[in-house]
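Enquirer: sequence and predicted structure, then a few things I'm wondering about:
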Amino acid sequence: MDKSKKVVNELLVQLFNDILQIEEQVLKEGVISDLSLTEMHTIEAIGMYTKRTMSEVAQDLKITVGTLTSAINKLIKKGYVERNRIEEDRRVVLIGLTKRGKLAYRLHEKFHDDMVSNSVDGLTSQEEEVLISSLSRINKFLKEKYKLK
């Protein structure tokens, strides 16, 4: 592997690991310290504005509805999520965020916004274009190679 490929590899691996570690650290130090990173990503998948079916959220997270059910039960106990059945078909379960869940969502969104803003702060528009193009190419390659949606 030539030098630049090695550097890119090291940076990508380090960046991925650092972001996960920092996200966990920020969660533990904040007002939503009772959430795991997985739970936060479940809240993120549920979304802010509409109630969603369990199967929609499970599909977005690429997990089974059974696995999601366990996660949702924990989030309900913690006060972040509410579950309702629709009257027309009691088999359909809708989940949505509580006020506390929406706060967690906004705080996590702010973390990501700050991270991205600081990453591009000071870049020229041409440098931003190169960064976006490079990240898009990596993303496209990984999705095609490993058949991700």
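Expert: Cool, got the structure. Numbering: from 1, shown residues only.
Enquirer: switch to C-alpha atoms for all contacts and neighbour counts from now on
Expert: OK.
Enquirer: check which element follows the top helix by length along the chain along the chain.
Expert: The longest helix of the chain (DSSP state H) is helix 3-29. Where DSSP states H and E defines the elements, the next helix or strand beyond helix 3-29 is helix 37-46.
Enquirer: buried set for that next one?
Expert: Judged by neighbour count (16 or more other Cα atoms under 10 Å), helix 37-46 contains these buried residues: 37, 39-40, 42-46.
Enquirer: and residue 55, how many residues sit next to it?
Expert: Residue 55 has 19 neighbouring residues, counting by other Cα atoms under 10 Å.
Enquirer: which residues does residue 134 contact?
Expert: By Cα atoms under 8 Å, 6 or more residues apart in numbering, the contact list for residue 134 is empty.
Enquirer: am I right that it sits in a strand?
Expert: No. Going by DSSP: H, G, I helix; E, B strand; the rest coil, the assignment for residue 134 is helix, not a strand.
Enquirer: for residue 117, see how far away it is.
Expert: From residue 134 across to residue 117, the span is 17 Å (Cα to Cα, to the nearest Å).
Enquirer: same check, this time on residue 12
Expert: Counting by Cα to Cα, the gap from residue 12 to residue 117 is 19 Å.
Enquirer: likewise for residue 96?
Expert: Look at residue 96 and residue 117: by Cα to Cα, they are 29 Å apart.
Enquirer: below is an additional structure, to be compared with the one above:
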Amino acid sequence: MNEQEQLIMNVRDLFNKMAWINKSKMEGSLKGYKPSEVHCIDSIGKNVDANVTKLAVSLYMTRGAISKITKKLINRGLIETYQKSNNKKEIYFRLTEQGEVIYKIHEELHKEFQERDKVVFEQITEEQLESLLSFVEKYSKHLDEEIKKQNLSIN
């Protein structure tokens, strides 16, 4: 296995470990909510004027999948729709009070995980961190271009 393959495998392994170690705490604190629902709530909470298309792009899901999730979240009283007075065509989403509670629980869990893992980040230099960030950004841009080339859409 060459170094590139090793790096990709290690990144995947790292992501899977993070998901595994966080899973029980997430599921316990957000019982009754699917990960896709929580991520949708999180994205609505972080983005002003979130609509189906913005959510599909940010969550790497189809618009159809987002429509299903948002309908469930509306029915559960976690989000609501609204329209702008200057654009009656577009439908946007915002969190309800109940949705804000879920959003804040999710945010607090991520802060807790970040605090748990702080020890690792304290051991690397600013230059190392900048180098890692630069690599991730370059790789992400490359994948964005591949997505465009392959015409992978959110339909």
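Expert: Received the coordinates, thanks. Bear in mind the structure is a predicted one, so any value in this text is a computation, not a measurement.
Enquirer: fetch the TM-score of the aligned pair.
Expert: The TM-score (TM-score structural alignment, normalised by the length of the first structure) is 0.72; 147 aligned residues with a Cα RMSD of 3.1 Å.
Enquirer: sorry, back to before: so for residue 96 and residue 117 of the first structure, which residue has more residues nearby?
Expert: Neighbour count, other Cα under 10 Å: between residue 96 of the first structure and residue 117, residue 96 has more, with 22 against 11.
Enquirer: corresponding residue for the more buried one in the second structure?
Expert: The equivalent of residue 96 of the first structure in the second structure is residue 94 (alignment by TM-score structural alignment).
Enquirer: now do residue 44 of the first structure
Expert: By TM-score structural alignment, residue 44 of the first structure lines up with residue 42.
Enquirer: list the contacts of its match.
Expert: Going by Cα under 8 Å, 6+ apart, residue 42 of the second structure touches 103, 106.
Enquirer: check residue 141 of the first structure too.
Expert: With Cα under 8 Å, 6+ apart, residue 141 of the first structure has no contacts at all.
Enquirer: run the last query once more with 10 Å
Expert: 135, 147-148 (Cα atoms under 10 Å, 6 or more residues apart in numbering).
Enquirer: now do residue 54 of the second structure
Expert: Contacts of residue 54 of the second structure by Cα under 10 Å, 6+ apart are 43-44, 47-48, 60, 63, 66, 92, 154.
Enquirer: how much space between it and residue 40 of the second structure?
Expert: 11 Å.
Enquirer: and what of residue 53 of the second structure?
Expert: On the measure of Cα to Cα, residue 53 of the second structure and residue 40 of the second structure end up 12 Å apart.
Enquirer: pretty sure residue 83 of the first structure sits against residue 77.
Expert: No. Judged on Cα atoms under 10 Å, residue 83 of the first structure makes no contact with residue 77 at a distance of 11.2 Å.
Enquirer: more neighbours: which of those two?
Expert: With neighbours defined as other Cα under 10 Å, residue 83 of the first structure and residue 77 compare such that residue 83 has more, 17 against 10.
Enquirer: the alignment partner in the second structure of the more buried one and residue 70 of the second structure, how far apart?
Expert: Using TM-score structural alignment, the partner of residue 83 of the first structure in the second structure is residue 81. If you measure residue 81 of the second structure against residue 70 of the second structure using Cα to Cα, the figure is 9 Å.
Enquirer: also residue 60 of the second structure?
Expert: 15 Å.
Enquirer: ok, residue 61 of the second structure next?
Expert: Residue 61 of the second structure is 12 Å from residue 70 of the second structure, by Cα to Cα.
Enquirer: identify the contacts common to those two.
Expert: Joint contacts of residue 61 of the second structure and residue 70 (Cα under 10 Å, 6+ apart) are 52, 55.
Enquirer: those two: who's more crowded?
Expert: residue 70 (23 against 17).
Enquirer: quick one: what's aligned to that one in the first structure?
Expert: In the first structure, residue 70 of the second structure lands on residue 72 (TM-score structural alignment).
Enquirer: which helix or strand contains its match?
Expert: helix 65-78.
Enquirer: any idea which strand is longest in the second structure?
Expert: Longest strand of the second structure, by residue count under DSSP state E: strand 87-95.
Enquirer: understood, closing this out.
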